[in-house]
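>>> here is my input; please provide its structure:
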Amino acid sequence: MNASRIRGLLAAFGLILVAGCTSSGNCDSPYASSPQFKGCLFANPPNPQTPPGAGTWTIWSRFIFASKVGTVPVDAIPVRPITTAQLEALDAQANHVVRLGHSSHLLKLRGKFWLIDPVFGERVSPFSFAGPKRFHAPPLTLQQLPPIEGLILSHDHYDHLDVPTIEYLAQRVQRYFVPLGVKARLVDMGVPAERVQEFDWWQAAAHDGVQLTATPSQHFSGRSLTDRDRTLWASWVIQSGEQRLFYSGDSGYFNGFKTIGERFGGFDLALMENGAYDAYWPAVHMTPEETVQAFQDLRGKVLYSVHNSTFDLAFHTWQDPLNRLADLSAAKGIELATPEIGEVLTVGQPRTNKRWWAGLK
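Here you go, the predicted structure:
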C-alpha cells in the first residue's frame, strides 16, 4: 500500500467509523446513571431528521481507494506569530480568543489563560510517523504558552485530544474540564487525577471566575477500533463576566442547539464546527448550511468558524467550508469571524472580517 493510501486509511481511523459497533446488556460502570449511557456505551438521543449515512466498510473503502482533489493546500496558509508579551498585553478586563488552528484555541478570559482542544502535534493519528499532517505551524509553540488556568476538551478524537500536547501540559494546567470517561485518558498521559473534573451534559461548575457548562452534541468517541463510545462527547458554554461563549466541539445538526439557545438566552460568540463533513457521515459533522442553522438556533451574535484549514480529514476541498459559510453568512446578514491562524478576536469588539483564503490554492 503506497503512502497516500496509508494516509487515507489513517484519516479514516479518526472516524472509527461512523457506523461502529454497539454493546448491550448490563455492565458495572461509574457512568451507568448518566442518561447518555445506554447498553454499556454512550449514545446520542434518537434523531430521525438525520439522513442515513454509509456503512462502515463503504467508508473504509472510500478512504483507501478514492482519490482526493484539493483537500490539501498548495500555497502556504497564512499564520500570524504571536508572542507571550503580546498575549500578556491583551486587556485583562476583556475576553479574547486566539485561533491556534483546527479547533484549538487559546483564550484570555479576564486576565487568565485557558485552552480549548489544544493540538500542537504534527499529526492527528495514533502514529507519529503517518496520518493527517498539519498544514501549518501553530502561531506559538507549547514552550511559549503562558500559565494555563483551565483546559476544556470536547471529546477524545485525535484531532481534539493530542498526546504530545497533553503530556507537555500535564503539570502546567491548573484544571482540566472534560466529558465523562475522558479523565482516564488524561491520567494515562500524566495529568494528576485531582486536577481533572468530568461532566455529563448540563452539568456546570465555576473556576476562577469562569462558569462552565457541558452541553449536548451529536457525535461519537474513540481512539481505537475497540473503544468506540466508551467516553462521552460534549459542546461547552463558557461564561466570563457578562459575556457568554459557545463551543460546539464536533457535532451533526440536531435540535439540541435550539434547546441550548433557549436555556442560555443566546451567545456573544459561537465557535461552530465547519469542516470534515460528508454525505457518507451526515450524523456526526455539519455542512456549512447546517452550521448556519445551528448558529441561528443558538441565538448567537457572531459566528466563528472552526474545525478547518489545518488537517485533511474529509473529501471536500480545504477552502469549501470557508467559502460556503462566508457566502451563506453574507446572504443572511450574519456577522462572521474567519480569523487567520494566530489572529486575536476580542469578544464584543468590532472587527473587519476578510476572506484570507481567497486566491490561495
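
>>> CA only for contacts and neighbour counts going forward, please
Noted.

>>> mind checking which helix or strand residue 150 is in?
For residue 150, the element it lies in under DSSP states H and E is strand 148-152.

>>> show me the strands in the stretch 251-361 of the chain, by range?
269-273, 302-306, 335-337, 344-346 (DSSP state E, counting those that start in this stretch).

>>> which strands and helices lie in contact with the first one?
It stands for strand 269-273. If contacts are counted by 3 or more CA pairs under 8 Å, 6 or more residues apart in numbering; DSSP states H and E, strand 269-273 sits against strand 243-247, helix 288-298, strand 302-306.

>>> which one of these lies closest to residue 149?
Ranking the helices and strands packed on strand 269-273 by proximity to residue 149 (CA to CA) places strand 243-247 first, at 17.2 Å.

>>> who touches that closest one?
Identification of contacts with strand 243-247 by CA atoms under 8 Å, 6 or more residues apart in numbering yields 235-239, 266-272, 347.

>>> and the angle for it with strand 302-306?
Per axes from the mean of the first three to the mean of the last three CA atoms, to 10 degrees, the angle that strand 243-247 makes with strand 302-306 is 30 degrees.

>>> can you put the helices and strands packed on strand 269-273 in a markdown table and add distance to residue 79 and mean neighbour count?
Supplementary listing: the helices and strands packed on strand 269-273 in a markdown table, determined by distance: least, CA to CA, whole Å; neighbours: other CA atoms under 10 Å:
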| stretch | distance to residue 79 | mean neighbour count |
| --- | --- | --- |
| strand 243-247 | 22 | 21 |
| helix 288-298 | 24 | 21 |
| strand 302-306 | 15 | 23 |
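
>>> so for residue 110, which of those sits nearest?
Comparing the helices and strands packed on strand 269-273 by CA to CA, strand 243-247 comes nearest, at 10.6 Å.

>>> which ones are touching the nearest residue to residue 284 once chain neighbours are set aside?
Nearest residue to residue 284, sequence neighbours excluded (CA to CA, 6 or more residues apart in numbering): residue 252, at 4.1 Å. Neighbour list for residue 252: 217, 218, 219, 282, 283, 284, 285, 286 [criterion: CA under 8 Å, 6+ apart].

>>> how near is the closest residue in space to the second one that isn't next to it in sequence to residue 300?
In this structure, residue 218 finds its nearest non-sequential neighbour in residue 251, 4.7 Å apart by CA to CA, 6+ apart. As judged by CA to CA, to the nearest Å, residue 251 and residue 300 stand 17 Å apart.

>>> also this sequence, please, to line up against the first:
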Amino acid sequence: MKPTRRALLLGSAAAAAAAAAAGGASVYRRGTPAITPERRARIEASPHYQGGEFRPVVPHTPLRAGPDVWKKLLFPKPGYGQPLNPLPAVKTDLKSLPRGRDLLVWFGHSSFYLQLSGHRILIDPVFSRYASPVPFVCRAFRGTEIYSARDLPDEIDVLALTHDHWDHLDYELTREIEPRVRRVVTGLGCGGYYEAWGYPPSKISEEDWDTEVKIDPQLSVWVLPTRHFSGRLLERNQTQYVSFAFTTPERRVFASGDGGYDSRFSDFACRFGGFDLAIIENGQYNPGWHSVHMLPEESARAAEEVGAKEVVPCHNSKYCLSPSPWKEPLERFEAESRGRPYRLLTPRIGEVVEIGAGRSFPAWWKSAL
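As a prediction, this is how the structure comes out:
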C-alpha cells in the first residue's frame, strides 16, 4: 500500500523527520522493533508477506484526501474535531474487580481492560497524551486521561496488540508494566518492539494470521486477519496487523482491531459460532481511505456479520485522527444499529460492561459539548 499524507499522524517519513528534529534518538527507540534474524525469517516465511511487505487478503483501494482534509486533521476545530469540554468518564478501581466476573472497561479510543474466565487482559493499552511520535500532534481529548499504569492490576495475564501505530502501542506504558505482564500476544514482527523495550522473548507470542495461542486450558487467544497497514516511522508494513478472538469454555469475545471492510467477519462467525461480545472499530474514517478504516455503516454491518450478541464501538472519543466531527462515529453507528440483531453498548470511558448482563448505556455523547 502506498503511504499517504495521513501517515503523518501514524508513522510516515514526514513524522519521522519532525521526530528527528524534536529529539530523534529517543523517538527512534520508540519507533523501531528489534528484527532479529529469527524474526525476519518468520516474517518472510509468511504467505501474507509478499513483495517485501505484509498485504491484506483483499487489496486496498488507492487512498486519497484533499488539502482541506489535512487542515481539519492537523488543526482540529474545538467543538468539531475535538470536544469543547472534558468528556464524561468514570474511574473504576480495576484492582478491586472480582476476577471471576467477565467484563470490559474502555479506556478511550481502542484501549480496553478485559476479564474472561479469571484472566486479566489488556488490548492495545495507550495512556499517552499524544497519539503520535511528537508532542504537538493528536493530543488526547480533555477528560480522557483518567488512567495511568499505577491503576492497572498487579498481574496482567495477556497483553494483546493488534498493530504498531502510535494510537495502539504506547512506549512508556509498555515499558512500565513489563514486570506485571505474563504474556504478550501479537502479529509477526510486532514482538520486536517488546523485545527492544525490555521484554524477555519467553513472554512474547507473535503469530501469523489464523493461529491459536493457548494461554491455558481456560483461555485461547486467536490471532486473526484484518485489512489495515502498519509502521511507526519510515518502514511500512514490515509488521503484521491483526484482529483477535478470545475464547473460553463459556465466552467468545472478538476485537476487530483497525481495518477496512471485507468478508472476514462472516468467516469468523462461521468459524467461532458467533460472539458474546464484539469490539468493533468505528472512527477515524474518511471516504478517501475507507479501505483501511470502515465507515460507521460498514462497522455496523461487520458487527452483525460477525454474529455478535453485544457490540462496543471503539476507535473514537479520545484522539482526532480524521476530519469528521468527533461525535459523528457514535451518531452514525447508533443510527445504523437500529433494527440489527445485536445490543449496542456505549459505555463512558472507565465504565464497567458486564458481558451478557443485558445492561443498557445512555447516549452520553449527545449531551457532551
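
>>> could you export the helices and strands packed on strand 269-273 of structure 1 as a markdown table, including distance to residue 104 of structure 1?
Listed next are those as a markdown table, based on distance: least, CA to CA, whole Å:
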| stretch | distance to residue 104 of structure 1 |
| --- | --- |
| strand 243-247 | 11 |
| helix 288-298 | 18 |
| strand 302-306 | 8 |
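
>>> picking up where we left off before, if I look at the residue in structure 2 that the residue nearest to residue 218 of structure 1 lines up against, how far off is residue 301 of structure 2?
In structure 2, residue 251 of structure 1 lines up with residue 259, judged by TM-score structural alignment. Residue 259 of structure 2 sits 14 Å away from residue 301 of structure 2, taking CA to CA as the criterion.

>>> kindly list the longest helix within structure 1.
The residue-count maximum for a helix in structure 1 (DSSP state H) belongs to helix 320-332.

>>> now that one on structure 2. Mean distance?
Superposing on structure 2 places helix 320-332 of structure 1 at an average distance of 1.3 Å from its equivalents, by mean CA distance after the TM-score superposition for structure 1.

>>> can you name the residues in contact with that helix?
Taking CA under 8 Å, 6+ apart as the rule, helix 320-332 of structure 1 contacts 274, 275, 287, 288, 289, 292, 305, 308, 335, 336, 338, 355.

>>> closest to residue 123 of structure 1 among the residues you listed?
residue 308 (14.5 Å).

>>> for the closest one, what are its contacts?
Neighbours of residue 308 of structure 1 in contact, by CA under 8 Å, 6+ apart: 101, 102, 103, 274, 275, 276, 318, 321.

>>> got TSV for these, with distance to residue 168 of structure 1 and neighbour count too?
TSV is the format used below for the contacts of residue 308 of structure 1 (distance: CA to CA, whole Å; neighbours: other CA atoms under 10 Å):
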residue	distance to residue 168 of structure 1	neighbour count
101	18	27
102	19	24
103	19	27
274	28	30
275	28	29
276	28	22
318	29	24
321	32	24
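
>>> skipping its backbone neighbours, what lies nearest residue 229 of structure 2 in space?
Counting by CA to CA, 6+ apart, the residue nearest residue 229 of structure 2 is residue 237, at 5.8 Å.

>>> oops, could you answer that again for residue 5 of structure 1 instead?
Nearest to residue 5 of structure 1 is residue 64, by CA to CA, 6+ apart, at 5.3 Å.

>>> quick check: the one you found vs residue 8 of structure 1, distance?
Separation of residue 64 of structure 1 from residue 8 of structure 1 (CA to CA) stands at 6 Å.

>>> give me the more crowded residue out of those two.
residue 8 (25 against 18; other CA atoms under 10 Å).

>>> for the one helix or strand the more buried one maps to, packing partners?
Applying DSSP H and E as the criterion places residue 8 of structure 1 in helix 3-13. Using 3+ CA pairs under 8 Å, 6+ apart as the contact definition, the elements that helix 3-13 of structure 1 packs against are helix 56-65.

>>> what angle separates the helix it packs on from helix 3-13?
Angle, helix 56-65 of structure 1 to helix 3-13, by the same axes, to 10 degrees: 150 degrees.

>>> now do the buried residues in the next helix or strand after helix 56-65 of structure 1.
On the C-terminal side of helix 56-65 of structure 1, the nearest following helix or strand under DSSP H and E is helix 84-89. Neighbour-count burial for helix 84-89 of structure 1 flags residue 87 (criterion: 16 or more other CA atoms under 10 Å).

>>> roughly how far is helix 84-89 of structure 1 from the heart of the chain?
Per CA atoms, centre = their mean, to the nearest Å, the displacement of helix 84-89 of structure 1 from the mean C-alpha position of its chain is 25 Å.

>>> what's the following helix or strand past it aligned against in structure 2?
Downstream of helix 84-89 of structure 1, the first helix or strand assigned by DSSP H and E is strand 95-101. Taken onto structure 2 by TM-score structural alignment, strand 95-101 of structure 1 occupies residues 102-108 there.

>>> could you do stretch 306-313 of structure 1 as well?
By TM-score structural alignment, stretch 306-313 of structure 1 lines up with residues 314-321 in structure 2.

>>> which of the strands of the stretch 251-361 of structure 1 sits closest to residue 312 of structure 1?
Among those, strand 302-306 comes nearest to residue 312 of structure 1, with 13.8 Å by CA to CA.

>>> any idea which of the strands of the stretch 251-361 of structure 1 gets closest to residue 223 of structure 1?
Closest among the strands of the stretch 251-361 of structure 1, once you apply CA to CA, is strand 269-273, at 20.1 Å.

>>> what about the closest one, how far off from structure 2?
So strand 269-273 of structure 1 averages 0.2 Å relative to structure 2 (mean CA distance after the TM-score superposition for structure 1).

>>> which residues in structure 2 does that strand align to?
The aligned range for strand 269-273 of structure 1 is 277-281, by TM-score structural alignment.

>>> sec struct for residue 165 of structure 1, please.
Using DSSP: H, G, I helix; E, B strand; the rest coil, the structure places residue 165 of structure 1 in helix.

>>> what about it, distance to residue 271 of structure 1?
21 Å.
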